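Enquirer: no FASTA, just this:
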């Protein structure tokens, strides 16, 4: 619910369709979700790099990077996690309206939050990419030593340890990052984008 009053929506002179025609490709959000250490950021950036190489307008919204700026006022309570995802969803929508293929890499642990973001987009604009990886493998990788800190009690409300992760029930794409190379994962995602005539 908006707290703003006396405001009116102003239609833009240039539409999303206009931008897509000019760009010669569609736009969407690839919403990467999964446990910490599953490979979300790595795969999202690899996809973005390949899009850029092909001349497709792209941008990456990464969870840690966003918390250094736009969402630096948020912690990791359930409320703050929900607000974190809400803000990112609104930013991603702006990129899609701009005719961009935007990739997001956020744990986004709650199904209800991801469903709420999906509702912001038109059909087939929101592509949920579940980067599936067993907790044991994520802990083995532990690139930021976050699981080790959580196990020692140094980090509270850590997803997968003392805060839940709700896996997607019907994602558009499931990437088994414990079984696939990054290159193969990128290929899987590009096949989907091509089948949907986004690129």
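Expert: Everything's here; your move. Everything quoted here is computed from the prediction, not taken from an experiment. Residues are numbered from 1 along each chain as shown.

Enquirer: CA atoms for contacts and neighbours, from now on please.
Expert: Noted.

Enquirer: now the helices for the chain?
Expert: For the chain, helices defined by DSSP state H occupy the ranges 16-23, 40-53, 63-66, 78-97, 111-118, 135-141, 146-151, 182-195.

Enquirer: closest one to residue 170 among those?
Expert: Distances from residue 170 to each of the helices of the chain were compared using C-alpha to C-alpha; the minimum, 10.6 Å, belongs to helix 111-118.

Enquirer: which strands and helices sit next to that closest one?
Expert: Here helix 111-118 is seen to pack against helix 78-97 when contacts are counted using 3 or more C-alpha pairs under 8 Å, 6 or more residues apart in numbering; DSSP states H and E.

Enquirer: before we move on, the earlier item: can I get the helices of the chain in a markdown table with distance to residue 158 and mean neighbour count?
Expert: Written out in a markdown table, the entries for those read as follows (distance: least, C-alpha to C-alpha, whole Å; neighbours: other C-alpha atoms under 10 Å):
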| stretch | distance to residue 158 | mean neighbour count |
| --- | --- | --- |
| helix 16-23 | 38 | 15 |
| helix 40-53 | 17 | 19 |
| helix 63-66 | 14 | 15 |
| helix 78-97 | 11 | 18 |
| helix 111-118 | 17 | 16 |
| helix 135-141 | 12 | 15 |
| helix 146-151 | 6 | 16 |
| helix 182-195 | 25 | 15 |
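
Enquirer: try this one side by side with the last:
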């Protein structure tokens, strides 16, 4: 192939410095209806309100565009995650904090995504919500359809979900509201010098988990 990497003179560090922040990926993984998208969205609002530059990539949304040609076979799921990881790397190079909300059920795929990013720039957030709770929520009716055989290869029913062995942070949404969950994430980011604004904590404007988690 007649292609050559073109070196850019403007560095990732310079782009991040212009935004007064560090850039990295927050990768939310968990079952459908565990609360990944809701928490990522709420966290992005909190970060944006304090001046951080962010972008959220959601599993369903990218399948409307970038990954609309992919299905849900194991092979397509691998390619889905590979593309998202490469896009995430571009956002990080642009100095942006990127939040990714994807079931990403297989450990090897999450490890692949981690390997694409430089060390320390991939933060795995395991949204550890029991399958029974996710089925009770079932906001899109997907579990019901999977149980009735209308959907095949559905994670947690007839396709495996491999929980992370050593995620950077684990959030259990079963008995917590969105505000509490987001505060846990912000504390982690502050303790690891990824954000520095204490005023991010205690924002009471986020609705209850019970009505929003998906």
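Expert: Yep, that arrived. The model shown is predicted, which means the values in this text are computed figures rather than measured ones.

Enquirer: hang on, the earlier thing: need the helices of the first structure in TSV (columns: distance to residue 157 of the first structure).
Expert: TSV is the format used below for the helices of the first structure (distance: least, C-alpha to C-alpha, whole Å):
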stretch	distance to residue 157 of the first structure
helix 16-23	39
helix 40-53	20
helix 63-66	16
helix 78-97	9
helix 111-118	17
helix 135-141	16
helix 146-151	8
helix 182-195	29
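
Enquirer: out of the ones you listed, which comes closest to residue 166 of the first structure?
Expert: Closest to residue 166 of the first structure of those is helix 111-118 (C-alpha to C-alpha; 6.0 Å).

Enquirer: what's the matching range in the second structure for the closest one?
Expert: Against the second structure, the aligned range for helix 111-118 of the first structure is residues 107-114 (TM-score structural alignment).

Enquirer: mean shift of the matching stretch relative to the first structure?
Expert: If you overlay the two and look at stretch 107-114 of the second structure, the average distance to its match in the first structure is 0.3 Å (mean C-alpha distance after the TM-score superposition for the first structure).

Enquirer: list of residues touching that stretch?
Expert: Counting contacts by C-alpha atoms under 8 Å, 6 or more residues apart in numbering, the residues outside stretch 107-114 of the second structure that touch it are 78, 81-82, 85-86, 104, 122, 162-164.

Enquirer: again, 10 Å this time
Expert: Residues from elsewhere that reach stretch 107-114 of the second structure, judged by C-alpha atoms under 10 Å, 6 or more residues apart in numbering: 25, 27, 29, 77-86, 88-89, 104, 115-116, 120-124, 161-165.

Enquirer: go on, stretch 136-148 of the first structure?
Expert: Counting by C-alpha under 10 Å, 6+ apart, stretch 136-148 of the first structure makes contact with 35-39, 132, 134-135, 152-155, 158-161, 177-178, all of which sit outside it.

Enquirer: tell me the contacts of residue 93 of the first structure?
Expert: Contacts here follow C-alpha under 10 Å, 6+ apart; on that basis residue 93 of the first structure touches 27-29, 87, 99-100, 102, 117-118, 120-122, 125-126.

Enquirer: hang on, the earlier thing: which of the contacts of stretch 136-148 of the first structure count as buried?
Expert: Of the members of the contacts of stretch 136-148 of the first structure, the ones counted as buried by neighbours, 16 or more other C-alpha atoms under 10 Å, are 35-39, 132, 135, 158-160, 177.

Enquirer: show me which pair in those residues is furthest apart.
Expert: Based on C-alpha to C-alpha, the longest span within those runs between 158 and 177 and measures 20.7 Å.

Enquirer: residue 14 of the second structure contacts residue 96, correct?
Expert: No - proximity of residue 14 of the second structure to residue 96 does not meet the contact threshold set by C-alpha atoms under 10 Å, at 11.6 Å.

Enquirer: residue 101 of the first structure maps to what in the second structure?
Expert: Across the two structures, residue 101 of the first structure finds its equivalent in residue 97 of the second structure, going by TM-score structural alignment.

Enquirer: list the contacts of its match.
Expert: Residues in contact with residue 97 of the second structure, defined by C-alpha under 10 Å, 6+ apart, are 16, 21-26, 44, 47, 52-56, 88, 91, 121, 194.

Enquirer: what of residue 60 of the second structure?
Expert: By C-alpha under 10 Å, 6+ apart, residue 60 of the second structure lies in contact with 37, 67-68, 101-102.

Enquirer: mark which of the residues you listed are buried, thanks.
Expert: 37, 67, 101-102.

Enquirer: okay if I get the residues you listed as a markdown table plus distance to residue 188 of the second structure?
Expert: Rendered in a markdown table, the data for these read as follows (distance: C-alpha to C-alpha, whole Å):
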| residue | distance to residue 188 of the second structure |
| --- | --- |
| 37 | 19 |
| 67 | 31 |
| 101 | 18 |
| 102 | 20 |
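
Enquirer: quick check: the farthest pair among the residues you listed?
Expert: So for these, where distance means C-alpha to C-alpha, the most widely separated pair is 37 and 67, at 17.7 Å.

Enquirer: alright, I will stop here.
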